[in-house]
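# A predicted structure for the sequence below; I have some questions about it.
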Amino acid sequence: MTITVNVSEVTAKFSELLSQVLLGEEVVIAEKGIPVARLVSLTNTTSPRIAGLDKGKVIIAPDFNDPLPEDILNDFDSSHLV
């Protein structure tokens, strides 16, 4: 979730906003309703990538690189559009 606050509120609510950021929230700071900055946590909230974790979940069809059928290729041909 993103929290949006105006610059005038940031000083008064900074501790509260910082607590929200540390919980994983994003704070957008706006000036007169226009976003000008974003406050996000610097801690790494993502886990490291593990090679092979999704092995077997993606299958590439044997005909992946074969030419497209003529009827589908015709859909890409814009010369018949006027």
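Yes, it's here.
# contacts, neighbours, all on C-alpha from now
Noted.
# count of neighbours near the residue lying closest to residue 17 once chain neighbours are set aside?
Nearest non-adjacent residue to residue 17, counting by CA to CA, 6 or more residues apart in numbering: residue 27, 7.1 Å away. Burial measure for residue 27: 21 neighbouring residues, criterion other CA atoms under 10 Å.
# ok, residue 17 next?
Should you count by other CA under 10 Å, residue 17 turns out to have 20 residues around it.
# another structure for you, compare them:
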Amino acid sequence: MTITVNIHEAKTQMSRLARAVEAGETVIVARAGTPIMEWRSVRPRAPLFGSIPGFGGPGWEEAFTEEADAEVRAMFDEDLGLDDPA
């Protein structure tokens, strides 16, 4: 989410805005309604495990089976021509 404030509000609410930036918000500071600067955190937030859609959620363990491993190895063997007896 982005917070937009004017310069006067940014000066008077600096501590509150700094906490918002630390929490991952972006602050746009404007002069007479025209954006002039953007404040955002210099430290990226660590991703939460399972935050990538479809990865790490329920059932992901089933994707790693011996059959799937053998199938992937066979694809590499085919690409390298290792399955040809010649």
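Arrived safely, thanks for sending. Small disclaimer: the values here were computed from a predicted structure and weren't measured.
# give me the TM-score for this pair.
Here the TM-score for the pair of chains, by TM-score structural alignment, normalised by the length of the first structure, is 0.54; 48 aligned residues with a CA RMSD of 1.4 Å.
# return the residues in contact with the closest residue to residue 39 of the second structure other than its chain neighbours.
Leaving aside its chain neighbours, residue 39 of the second structure sits nearest to residue 27 (4.9 Å; criterion: CA to CA, 6+ apart). If you count contacts by CA atoms under 8 Å, 6 or more residues apart in numbering, residue 27 of the second structure has them with 2-5, 17, 21, 38-40.
# filter these down to just the buried residues.
Buried subset of the contacts of residue 27 of the second structure (neighbour count, 16 or more other CA atoms under 10 Å): 5, 17, 21, 40.
# find the nearest non-adjacent residue to the first one, please.
Nearest residue to residue 5 of the second structure, sequence neighbours excluded (CA to CA, 6+ apart): residue 29, at 5.2 Å.
# and residue 22 of the first structure, what does it touch?
residue 41.
# from residue 29 of the second structure, how far out is the equivalent of it over in the second structure?
Taking TM-score structural alignment, residue 22 of the first structure has residue 22 as its aligned residue in the second structure. Look at residue 22 of the second structure and residue 29 of the second structure: by CA to CA, to the nearest Å, they are 16 Å apart.
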